[in-house]
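*Asks:* take a look and give me a structure for this.
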Amino acid sequence: MAINLTNLNSRSLQLDQARSTQQKANVNSGNSAQTSPRRVAQGDSVNITSQAKNLTAMEHDLAQGTPVNESKVESLKKAIADGSYQVDANKLAKNMSNFESLLS
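*Replies:* A predicted model of the protein is given here:
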């Protein structure tokens, strides 16, 4: 995500000065109730990258739920429970290696 930080320090200084001036005015006028300073938009911007947009879309899709093959899930649970599920160690190792290479 890209954030434009141009002139951030000068804007913070301007806000601090405005707050200080407002507080002094409140004290001088006898107004003891605190008022919050008004924030004026000064052209700050946030740029959302396409990667962030894709991530948001994927999060939305995941929140909607993915289709699940319930019959396959049940058959796998049954095979695991009765001990008939067999793991192909070579295939598992190859898939783990392929996945690891995708991460780097």
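*Asks:* could you use CA atoms for every contact and neighbour count after this?
*Replies:* Will do.
*Asks:* endpoints of stretch 60-80, how far apart?
*Replies:* From its first residue to its last, stretch 60-80 covers 32 Å (CA to CA, to the nearest Å).
*Asks:* show me what that stretch is in contact with.
*Replies:* The contact list for stretch 60-80 (CA atoms under 8 Å, 6 or more residues apart in numbering) reads Y85.
*Asks:* so how far is that stretch off the chain centroid?
*Replies:* 27 Å (CA atoms, centre = their mean, to the nearest Å).
*Asks:* flag every buried residue along that stretch.
*Replies:* By neighbour count with 16 or more other CA atoms under 10 Å, stretch 60-80 contains no buried residues.
*Asks:* count the residues that sit near S20.
*Replies:* Number of residues near S20 (other CA atoms under 10 Å) recorded here: 13.
*Asks:* and this one, so I can compare the two:
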Amino acid sequence: MDIKLPIGNNLRTDGPAAGGKPRGSPLQADQTPVTPKEAAGESVTLTDTAKTLSSLRGGAQDAPIDKTRVAEIKSAIAEGRYTIDNQRLAKSILDFEGVFT
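*Replies:* Have a look, this model is predicted:
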């Protein structure tokens, strides 16, 4: 019995899929070998902007939380007394995003 496979079938039993590169193949011109930082002796230098952003991010983790106010809001939500002023919320969002300024 003669079995014919459809044209373009990329099934292979003797290695990687058609079009793939076998392991250990040479690097292409646009590829660079990956080596551990210690072995290559590389270093990273941060810009002043990156340093500023990093320091700000660290401070944001320590933002003060008014636990009393949080408890009041939770209580108001649970009791159905918490209302949202849609106009005030929309204005705050627009002010924050800098729209119409």
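*Asks:* where exactly do the helices run in the first structure?
*Replies:* Secondary structure of the first structure (DSSP state H): helices at 8-29, 50-64, 70-82, 89-103.
*Asks:* measure the alignment partner in the second structure of T49 of the first structure to I65 of the second structure for me?
*Replies:* Residue correspondence to the second structure (TM-score structural alignment): T49 of the first structure is matched to T47. T47 of the second structure sits 31 Å away from I65 of the second structure when distances are taken as CA to CA.
*Asks:* hang on, the earlier thing: want to throw the helices of the first structure into JSON lines with distance to D44 of the first structure?
*Replies:* Shown next, in JSON lines, are the helices of the first structure (distance: least, CA to CA, whole Å):
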{"stretch": "helix 8-29", "distance to D44 of the first structure": "9"}
{"stretch": "helix 50-64", "distance to D44 of the first structure": "19"}
{"stretch": "helix 70-82", "distance to D44 of the first structure": "49"}
{"stretch": "helix 89-103", "distance to D44 of the first structure": "35"}
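*Asks:* what's the span of stretch 61-69 of the first structure, first residue to last?
*Replies:* Start-to-end span of stretch 61-69 of the first structure (CA to CA) is 17 Å.
*Asks:* which position in the first structure pairs with R69 of the second structure?
*Replies:* With TM-score structural alignment defining the correspondence, R69 of the second structure maps onto K72 in the first structure.
*Asks:* thinking again about what came up before, most packed of the helices of the first structure?
*Replies:* Of all the helices of the first structure, helix 8-29 carries the top mean neighbour count, a mean of 13, counting by mean count of other CA atoms under 10 Å.
*Asks:* now do it: distance to the chain's middle.
*Replies:* Distance of helix 8-29 of the first structure from the chain centroid (CA atoms, centre = their mean) equals 33 Å.
*Asks:* who does that helix touch, helix- and strand-wise?
*Replies:* Packing contacts for helix 8-29 of the first structure, counted by 3 or more CA pairs under 8 Å, 6 or more residues apart in numbering; DSSP states H and E, involve no helix or strand.
*Asks:* now do the same for G59 of the second structure: its match in the first structure.
*Replies:* When the first structure is aligned by TM-score structural alignment, G59 of the second structure is paired with D61.
*Asks:* alright, that wraps it up for me.
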